[in-house]
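1. quick one, structure for this:
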Amino acid sequence: MSATTGPVGERLRSARVLEGVPLAANTKINQGAAVAFDSSGYLVPITASTTIKPIGFAPKTYDNTGGAAGAVLGGIDLGRSRLMRGYLNDAAPNAVSRANCGSTVYWLDDQTLTTLATGHVATNNRVLDVTTASSDLGAYVWMEI
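-> Now for the predicted structure:
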């Protein structure tokens, strides 16, 4: 991508409950359970694991028992409203993906995020969502601000 050459329109979203988050394969999450992103960016109940990234609580029960990753979409109660801003995504192989949800990524330029740490400064907030061009929201990396 390239740095901005003029003003950029606002790409803001606010949510207390983040909807449309894909569940991990063969997973059931009960209402009120603490939830996390697994290492692939799918929603799971919190367990004794060092590879998950805690994010909030389940507002409802979601059942993907026997299903593939992403077959069921769930939600995350973030505990309070979070303001998110959409940023452009770097191209492959350094594009931000669902696997980066809950993590810090890096600035490629003043409007683009990347997973490449070398030579780039870390963002001060974490990624909460990644949407594609086919989404109603457009193709953005949604970072908490």
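2. going forward, measure contacts between C-alpha atoms and count neighbours the same way
-> Will do.
3. tally up the residues packed near Thr65, please.
-> Neighbourhood size, Thr65 [other CA atoms under 10 Å]: 15.
4. which residue packs closest to it, ignoring adjacent ones?
-> Asn26 (4.2 Å; CA to CA, 6 or more residues apart in numbering).
5. to compare with the earlier structure, here is another sequence to fold:
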Amino acid sequence: MAASTGPREAQRKPGQIVAYKMGAVRINKGTLVVAYNADGYAYPARAGAAVTADNFLGVAYETIDNSGGPAGAQSIRVQKTGTYVFALSSASQNLVGDAIYALDDQTLTTNATNGSNPNTLVGYVVGVEDANDVRIRIDVAVR
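-> Predicted coordinates for the structure are as follows:
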């Protein structure tokens, strides 16, 4: 296709909530959602060697159970913007502004790696709720 020579309609859609086809899994509302680059479907965030290929999508807007169906049979709506509270042990005020990574779909860590395996970046700390919970801003980490 050649470069544009005039105005065009780009068919904009609001991007705060986006639907993604999901793997053959259950994803719970309010949990961290990633896309595995191996197949491109949405899954709960995870730890382990395969995380290298994960892209953070956002926070699940709803609970969808596709564990009994094939990958791609159902879609889940995912929130792409905002701040959310998640568990982080030993949370302290000096973490504000720091990068935060997923250990699983509801637990965070400040470590970019888990042994020799990378963790998925999910946002930055914007507040500390208590000793075990932080508020993170996800906008800067979503894909």
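6. re earlier: tell me the SS of the residue nearest to Thr65 of structure 1?
-> Look at Asn26 of structure 1: counting by DSSP: H, G, I helix; E, B strand; the rest coil, its state is coil.
7. quick check: it touching Gly70?
-> No. At 9.9 Å, Asn26 of structure 1 does not count as touching Gly70 under the criterion of CA atoms under 8 Å.
8. burial check on Val126 of structure 2, number of neighbours?
-> Residues lying near Val126 of structure 2 (other CA under 10 Å) number 20.
9. can you confirm it is in a strand?
-> Yes. Under three-state DSSP, Val126 of structure 2 sits within a strand.
10. distance of it from Val142 of structure 2?
-> 16 Å (CA to CA, to the nearest Å).
11. please apply the same query to Leu57 of structure 2.
-> Applying CA to CA to Leu57 of structure 2 and Val142 of structure 2 gives a distance of 5 Å.
12. do Arg26 of structure 2 as well
-> 20 Å.
13. next one: Arg77 of structure 2
-> 14 Å.
14. stretch 64-83 of structure 1: end-to-end distance?
-> Stretch 64-83 of structure 1 has an end-to-end distance of 29 Å (criterion: CA to CA).
15. which residues sit against it?
-> For stretch 64-83 of structure 1, contacts defined as CA atoms under 8 Å, 6 or more residues apart in numbering pick out 12-28, 35, 42-43, 55-60, 62-63, 144-145.
16. now, which of the residues you listed lie within strands?
-> Here DSSP state E is the test, and these give 12-22, 28, 35, 43, 55-57, 62-63, 144 as lying in strands.
17. that older thread, out of Arg77 and Val142 of structure 2, which sits in the more crowded spot?
-> With neighbours defined as other CA under 10 Å, Arg77 of structure 2 and Val142 compare such that Arg77 has more, 21 against 18.
18. show me what the more buried one aligns to in structure 1.
-> Structural correspondence for Arg77 of structure 2 with respect to structure 1 (TM-score structural alignment): Gly75.
19. in a strand, its match, correct?
-> Yes. Assessed with three-state DSSP, Gly75 of structure 1 lies in a strand.
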